[in-house]
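1. can't give you the sequence, but here's the structure:
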């Protein structure tokens, strides 16, 4: 059993396929079990299907169809204790919910791994 199976699943949400693919490869390469979603609506559907196994959501903020803040509100209404990390190059554009972590683009692979490890160890 790898560390991702022990820890649960990570839901990775980004409308940029290149960024999503690079982060998926990074996290899977470290043994995490990762589900991908292309936007907030896709994320909500996948979250509802695997809600009891998902331990962390990593989400872009600005996306078409449904942004990260809106999907966050729905996910936390379904599972109030879910841990969330937002990614954005435009964090000042929208007020962020209290207590969420933010990865400001551009970020390094090490930044991502440190943030994920820190949140999952708490």
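-> In hand now; what should we look at? Everything numeric in this text was worked out from a predicted model, so none of it was measured.

2. going forward, measure contacts and count neighbours with C-alpha atoms only.
-> Fine.

3. Within its local environment, how many residues does the closest residue to residue 36 other than its chain neighbours see?
-> Beyond its immediate neighbours in the sequence, the residue positioned closest to residue 36 (C-alpha to C-alpha, 6 or more residues apart in numbering) is residue 12, lying 4.9 Å away. Applying other C-alpha atoms under 10 Å, we find 23 residues neighbouring residue 12.

4. need the contact list for residue 12.
-> Residues near residue 12 by C-alpha atoms under 8 Å, 6 or more residues apart in numbering: 20, 24, 34, 35, 36, 37, 57, 58, 59.

5. Residue 98 belongs to a strand?
-> No: going by DSSP: H, G, I helix; E, B strand; the rest coil, the assignment for residue 98 is coil, not a strand.

6. In addition, the following structure is provided for comparison:
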């Protein structure tokens, strides 16, 4: 892993997960869970911010967990833009809505996981371990 994020005080021995959600409560909850599970966590409150962070620090980001429904750009649109930057990026999408109609399409496009909110710590941990393996 490169030292791009050293100014954020990240532990370079840990995997780094970028979380993207427009809801601060969800961001903070996921951060607390991932901190507890031993990951570095980078938070973004908008798809645009996430795309900028990923574009400049993609070599440091091991996984992206993003909300499916956000203003201005949804998770699928953001995923496609991330793939333009790095087609090997690993993304788990989260949604509070039923997305059964597009889950297959998302998985075919390369999303490594899709989870329905609310997620349990155990299910989140399993999805992350599977995505990073």
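-> Ah, there it is. All of these numbers come straight from a predicted model, not from anything done at the bench.

7. Most neighbours among the contacts of residue 12 of structure 1, which one?
-> residue 59 (30 neighbours).

8. Would you map the strands across structure 1?
-> 9-13, 33-37, 54-60, 83-88, 101-104 (DSSP state E).

9. Would you reformat these as a markdown table and include distance to residue 45 of structure 1?
-> Listed next are the strands of structure 1 as a markdown table, based on distance: least, C-alpha to C-alpha, whole Å:
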| stretch | distance to residue 45 of structure 1 |
| --- | --- |
| strand 9-13 | 11 |
| strand 33-37 | 9 |
| strand 54-60 | 13 |
| strand 83-88 | 16 |
| strand 101-104 | 23 |
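
10. okay, the longest helix seen in structure 2 sits on what stretch of structure 1?
-> Longest helix in structure 2, counting residues (DSSP state H): helix 24-37. Using TM-score structural alignment, the residues of structure 1 aligned to helix 24-37 of structure 2 are 17-30.

11. Which positions within that stretch qualify as buried?
-> 20, 23, 24, 26, 27 (16 or more other C-alpha atoms under 10 Å).

12. Equivalent analysis for stretch 52-72 of structure 2, please.
-> Quick answer for stretch 52-72 of structure 2 (16+ other C-alpha under 10 Å): 53-54, 58, 60-70.
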